[in-house]
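# sequence unknown, structure follows:
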């Protein structure tokens, strides 16, 4: 069965090899097919440091419901691009210099644990197929990035290419804002007529939802700003990127992307406190505990107060977190098949931490938090290791701020489809840069197996 130019609401579209609304449906537009073939060939042909950019371009311009079904297995075009990446890495043996880091092992454990628990929870072959596809997406994207972006120069080249891509993207967002029509609707999966919230048009481009479009670019902004310390050309790219990101975020008219920008600014300012982050972390924890004790409502009720644009659903997000805490026993071991009975509308799980719990239980949620914690530790090692190089120091701190932004985004939304790409990029880029520094100066850092702390040479602060 082939469905062309279809329009559906995909907010709750399934993931993996078996999406719910698009299950067993091949949905191909000639332009989408041409894009995946051309970008796939480019990915195989270009130098390694440019090879990840075609995947990023595919995410920006082609709807995620463009796909080919083979024996009931869904291969969306982004997944096909990952296959091109795997083919390239194997054929060119670009995995030979791979250096394992703690985050590599944790992300594998997180993915495997989430898959096993979800399959046990659902108890169906369909669930197994679904999660195998999702696992391929996660591990495929992550390790493709790890193998292709190995050094600071590779990261810088990708950032410049993605900024140039963003310049083209805002042309389409500007057209969408002016006409009220989304040209990417020809691919299916996104509405032809824009969403409206309290009189404001909400642009989304080729993304599943305006929030996803805004957070996709907002999560990259700290790294773009870090280019300011890369010389005259770097300053130009940083300014261009800021215009691109802020235009897209405000065109989306959503609170979560705006709060992502604000958290990015706060994270950047915290650079002056970089040698006192342990004190900062403890201060934040103590402040939250104090607020919880003095507030009439629980401290997570603060989520309901967050609203950067009119019509925000902060109270719904608070209710979701509150319901998850109150129903902890229900999902702690094997997750839960449905959250619809928690309260009206609770089936729309717009919180990444809650989503990890209800899909994979407390263990999967714990592994996700451990992955974030390990990544922050890698950033701590990174900025100390490159503290004598201003440009690398800026990018190292930018990676940490990107991770902070993702932590905030996870409170206001769930990572599905294309938004997962930038999350995995952040994890992989942090780990790759740490591996590069380890290879350059293996004597600089020791992983203490007894307590999982990093011991860094005092000469690097």
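Yep, that arrived. Keep in mind it's a predicted model, so treat the numbers as computed, not measured.
# from here on, just use CA atoms for contacts and neighbour counts.
Will do.
# report the buried residues of the longest helix seen in the chain.
Identified as the longest helix of the chain according to DSSP state H is helix 352-385. Applying a neighbour-count criterion of 16 or more other C-alpha atoms under 10 Å, one finds 352-372, 374-385 buried in helix 352-385.
# need the next SSE after it, C-terminal direction.
helix 390-412 (DSSP states H and E).
# tell me the helix or strand right after that next one.
Next along the chain from helix 390-412, counting by DSSP H and E, comes helix 419-440.
# show residues contacting that next one.
99-101, 103-104, 138, 141-143, 145-146, 149-152, 155, 212-213, 215-216, 219-220, 375, 378-379, 381-382, 385, 396, 399, 402-403, 406, 415, 444-445 (C-alpha atoms under 8 Å, 6 or more residues apart in numbering).
# any of those buried? List them.
By neighbour count, with 16+ other C-alpha under 10 Å, the contacts of helix 419-440 hold 99, 101, 103-104, 138, 141-143, 145-146, 149-152, 155, 212-213, 215-216, 219-220, 375, 378-379, 381-382, 385, 396, 399, 402-403, 406, 415, 444-445 as buried.
# and the strands in the chain?
67-70, 73-76, 195-197, 200-202, 445-447, 454-456 (DSSP state E).
# can you tell me which of those strands is packed in deepest?
Stretch with highest mean neighbour count among these: strand 73-76 (a mean of 22; mean count of other C-alpha atoms under 10 Å).
# packing partners of that one?
Here strand 73-76 touches strand 67-70, going by 3 or more C-alpha pairs under 8 Å, 6 or more residues apart in numbering; DSSP states H and E.
# next up, a second structure to put side by side with the first:
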């Protein structure tokens, strides 16, 4: 649904927007509660963090000028995020399930990539037949920027960039699927003709290459922090203004992204508690779709606008905890289950691409699903049942499930005797 249906597909019931993706999430939630499929779900630390993040988003509505309207808007954000996360947690309970999901998505992206190539060549978006996206794609500096079913070419290319490391993570066991998925992902990045996805691909690649120096990441992190402090001392402008000098595809708006960060800090008193309903004065220009807001091209700042510093910091802590789970899972599985260790690292590289992309992009369409799918996938590797079983012995992939079932059957037969 995320890859083939534009976000605008759905129905409107008064102030409520039931997009196709939301209807699918709703159907999934009804199913798991009617069938009781949520029972026996292996717990992960990310489960509670997702719940707290959702509560922060909803609670922020009470402090806004129009609590009812804000609650509806924030409720939609929470429903998309938490609903997606819950469905993936229920239906993907083992590392094998996550690997299978990524294999499926790798093939699902192939038609999207082919359509985006056609869009570049013919200057016509086939997904416009479904509504929700324009038939004629955007053209910047003579380059056609394909967007497929997504709301913007940057988001389409970003989806390809964040899926690239996951596809490469399949290399050891599903080589052909890994090649097909990687080619489809790279094609989406190139067809989008945007600097953002190219940078996301670069960071995803860096994340994968860090696998070879994974035992020195602490030193690397502190080195980068010291480097940033050094740049703060020697540069006249804040170091994040270096974003404005990056232009890989032509026509980049890096200055806007850097100035937006500075402006948000200047107006911190307006949004730190529970967000704000007005950001138009943050920038010298606004956006056509809202007279009250500037173009918030930063996912972290978008969290701040929606729910203030509490929501933003909770969002950052959620991502940081996911990185921590990746590191711990890799450390306990790299000897007993090297395939799972590298695939978990690939999930971390995908999340790294998300985290760096958030500095210049705010997800405002169905592409947000890929973020919470990644976090839910990492939660599987962080479940105590998986980590503890890996520490006990060198089991083959999914072997802990076999042992668990065998022990249960043996206990039942003993009781019967």
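Thanks, I have the structure now. Being a predicted model, the structure only gives us computed values, none of them experimental.
# circling back to that earlier point, whereabouts in the second structure does the longest helix of the first structure align?
Helix 352-385 of the first structure lines up with residues 299-332 of the second structure when matched by TM-score structural alignment.
# so how far does that stretch sit from its counterpart in the first structure?
Compared with the first structure after fitting, stretch 299-332 of the second structure has a mean deviation of 1.0 Å; criterion: mean C-alpha distance after the TM-score superposition for the first structure.
# how far does that stretch sit from the chain's center?
Here stretch 299-332 of the second structure is found 11 Å from its chain centre; the criterion is C-alpha atoms, centre = their mean, to the nearest Å.
# one more: stretch 20-34 of the second structure?
With C-alpha atoms, centre = their mean, you get 20 Å for stretch 20-34 of the second structure.
# once aligned, what mean separation remains between it and the first structure?
Mean for stretch 20-34 of the second structure is 1.5 Å (mean C-alpha distance after the TM-score superposition for the first structure).
# buried residues, that stretch. List them.
Of the residues in stretch 20-34 of the second structure, those buried (16+ other C-alpha under 10 Å) are 20, 21, 22, 25, 26, 28, 29, 32.
# just give me the match in the first structure for the third one.
When the two structures are superposed using TM-score structural alignment, residue 22 of the second structure falls opposite residue 79 in the first structure.
# residues near the residue lying closest to its match once chain neighbours are set aside, how many?
Closest residue to residue 79 of the first structure apart from its sequence neighbours, by C-alpha to C-alpha, 6 or more residues apart in numbering: residue 137 at 6.5 Å. The tally of other residues near residue 137 of the first structure (other C-alpha atoms under 10 Å) stands at 23.
# now swap in residue 389 of the first structure and tell me
For residue 389 of the first structure, the neighbour count with other C-alpha under 10 Å is 11.
# and if you look at residue 332 of the first structure?
By other C-alpha under 10 Å, the residues close to residue 332 of the first structure number 19.
# and what of the one 5 residues further on?
If you count neighbours by other C-alpha under 10 Å, residue 337 of the first structure ends up with 13.
# how about it, what's its partner in the second structure?
So, by TM-score structural alignment, residue 337 of the first structure is matched to residue 277.
# got it, and residue 204 of the first structure?
By TM-score structural alignment, residue 204 of the first structure lines up with residue 147.
# I'd say its match and residue 158 touch.
No: using C-alpha atoms under 8 Å, residue 147 of the second structure makes no contact with residue 158, being 10.4 Å away.
# so what's residue 106 of the first structure closest to, chain neighbours aside?
Closest residue to residue 106 of the first structure apart from its sequence neighbours, by C-alpha to C-alpha, 6+ apart: residue 371 at 5.9 Å.
# which residues touch the one you found?
By C-alpha under 8 Å, 6+ apart, the neighbours of residue 371 of the first structure are 103, 106, 107.
# what residue of the second structure matches up with residue 150 of the first structure?
Checking TM-score structural alignment: residue 150 of the first structure goes with residue 93.
# ok, that match - contacts?
Neighbours of residue 93 of the second structure in contact, by C-alpha under 8 Å, 6+ apart: 41, 42, 380.
# 7 Å instead, please
Contacts of residue 93 of the second structure were listed using C-alpha atoms under 7 Å, 6 or more residues apart in numbering, and they are residue 380.
# how many neighbours does residue 255 of the second structure have?
Residue 255 of the second structure has 15 neighbouring residues, counting by other C-alpha under 10 Å.
# now do it against residue 193 of the second structure, distance only.
19 Å (C-alpha to C-alpha, to the nearest Å).
# contacting residues for the counterpart of residue 195 of the second structure in the first structure?
Alignment note: residue 195 of the second structure maps to residue 255 in the first structure; criterion TM-score structural alignment. For residue 255 of the first structure, the contacting residues are 307, 308, 309, 312, by C-alpha under 7 Å, 6+ apart.
# are any of the residues you listed buried, and which?
307, 309, 312.
# quick one: map the first one onto the second structure.
Yep, that's residue 307 of the first structure we're talking about. Checking TM-score structural alignment: residue 307 of the first structure goes with residue 247.
# contacts only, for its match.
Residues near residue 247 of the second structure by C-alpha under 7 Å, 6+ apart: residue 195.
# how about residue 128 of the second structure: what's its closest non-neighbour residue?
In space, and not counting its chain neighbours, residue 128 of the second structure is closest to residue 135: 5.0 Å by C-alpha to C-alpha, 6+ apart.
# give the contact list for the one you found.
124, 125, 128.
# what's the closest of these to residue 169 of the second structure?
Among those, residue 125 lies closest to residue 169 of the second structure (C-alpha to C-alpha), at 30.9 Å.
# surely the closest one meets residue 150?
No: here residue 125 of the second structure does not reach residue 150: they are 10.7 Å apart, not a contact under C-alpha atoms under 7 Å.
# which one of the two has more residues nearby?
residue 150 (26 against 22).
# now the more buried one: how far from residue 160 of the second structure?
Note on residue 150 of the second structure: its distance to residue 160 of the second structure, by C-alpha to C-alpha, is 12 Å.
# just residue 371 of the second structure next, same as before
Taking C-alpha to C-alpha as the measure, residue 371 of the second structure falls 12 Å from residue 160 of the second structure.
# have a look at the two and say which one is more surrounded.
Of the pair residue 371 of the second structure and residue 160, residue 160 is the one with more neighbours under other C-alpha under 10 Å, namely 29 against 20.
# looking at the first structure, name the residue matched to the more buried one.
By TM-score structural alignment, residue 160 of the second structure lines up with residue 217.
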